[in-house]
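J.: Kindly return the folded structure for what I paste below:
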Amino acid sequence: MTTTEEDKKPDRRVQRSREALRCALIALMKKKSFGAISITEIVETANYNRGTFYSHYDGKEALLDDIIAELIRELLQSFRAPYEGTDVFLISELSANSVMIFDHIYENASLYTVLLKSEVLPKVKEAMLLALKRILVEELQPVDDGRGLNQELLVVYAIHALLGLVFYWIENGFHYSPAYMQEQLVKIINTDPSSARSNVKRPQH
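T.: As a prediction, this is how the structure comes out:
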């Protein structure tokens, strides 16, 4: 059965109205806290009515969840880029050019900055953490190298390290370019911690 242009129009209208509502909420979150935003403000900013809003969402929390879900979907797509289409992924052969996660963050810099400054940040961080943990566990099965590493702890460590870099970068206003962040991530991954040296500074009395 062939889908006609007429069949596609309702879907396009739904997509347009949802996108307008998402953009409206994000615009309002730049000005005030999420808790202080009303449905009326959202629909007036989006130039829709309350009926249209409630035909898509139960409330502003559902709209926020939709924004976060779309962001996570794009985040995971960028995270998968280095190993998509391969059977064996060698972290030692990871190239900076194949790391796409910082490009994704930078392309959505305005949204990530808004979320970072909002009271919904813990919700966003938890969603990112759980999503990355899920694909690391389900899609990347580490090869046992005999060192006795607890794989669950390794996954948690890796995710928190990556997200730590990401949020540090956002908090500092994207001071470094995406290319520089990609290059540094690869260098960090390939650094042997046992060879690291630090000068110890004694406290001054």
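J.: only C-alpha atoms for contact and neighbour calcs from this point on.
T.: Will do.
J.: Next, count neighbours for residue 195.
T.: Each residue near residue 195 was counted by other CA atoms under 10 Å, and the total is 6.
J.: Count the residues that sit near residue 60.
T.: Residue 60 has 20 neighbouring residues, counting by other CA under 10 Å.
J.: whoops, residue 73 was the one
T.: 13.
J.: What segments of the chain are helices?
T.: Taking DSSP state H as the criterion, the chain contains helices spanning 5-29, 39-46, 50-56, 60-80, 101-107, 109-116, 121-139, 151-171, 178-189.
J.: One more sequence to fold, the one below, so I can look at both together:
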Amino acid sequence: MEVFELNKLTTSAIKVFDHVKRFAVFYSLTVQTTTLAGFQHRFCSIFKELALNDFYKDFPNPKINTELSAGYQAYAIFGLIIEWINGGFKYSSSYMTEQLLEIIKYNQSGSVYNPRIDSK
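T.: As a prediction, this is how the structure comes out:
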């Protein structure tokens, strides 16, 4: 059985941003129009399904609900795509892929935040 390790994932393995860039007009229209309201949900459903089928077969943490985690990942990726579209595709697809990879790796690192709380 082939094992998928996120920490060994490379930018060449992630093609979603190349696809979005190649079909930029289509994605821009579907994200920015109100007539295709179900598109965003369908898009995220496909990402969620892919995650459940490919990445969560033997999920190592039984405390995490795999359905919720896959949904979180799907909507997070779609959120990056929306930001990219709304920003006029100002970054290259390879830059977006690199950013996604860095975000994934950072979120896996178990980093601890020290939120800045202003006292008033």
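J.: Export the helices of structure 1 to CSV and append columns for distance to residue 202 of structure 1.
T.: Listed next are the helices of structure 1 as CSV, based on distance: least, CA to CA, whole Å:
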stretch, distance to residue 202 of structure 1
helix 5-29, 46
helix 39-46, 56
helix 50-56, 60
helix 60-80, 41
helix 101-107, 37
helix 109-116, 36
helix 121-139, 36
helix 151-171, 27
helix 178-189, 27
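J.: Out of these, flag the one nearest residue 95 of structure 1.
T.: When the helices of structure 1 are compared by CA to CA, helix 178-189 sits nearest residue 95 of structure 1, at 6.9 Å.
J.: what range in structure 2 matches that closest one?
T.: Per TM-score structural alignment, the counterpart of helix 178-189 of structure 1 in structure 2 is residues 93-104.
J.: can you pull the buried residues of that stretch?
T.: By neighbour count on 16 or more other CA atoms under 10 Å, the buried set for stretch 93-104 of structure 2 is 93, 96, 97, 98, 100, 101.
J.: Same question for stretch 53-71 of structure 1.
T.: In stretch 53-71 of structure 1, counting by 16+ other CA under 10 Å, buried: 53, 57, 60, 63, 64, 66, 67, 68, 69, 71.
J.: Distance check, the residue most central in space within structure 1 against residue 190 of structure 1.
T.: Closest to where the C-alpha atoms of structure 1 average out (CA atoms, centre = their mean) is residue 75, at 4.4 Å. If you measure residue 75 of structure 1 against residue 190 of structure 1 using CA to CA, to the nearest Å, the figure is 23 Å.
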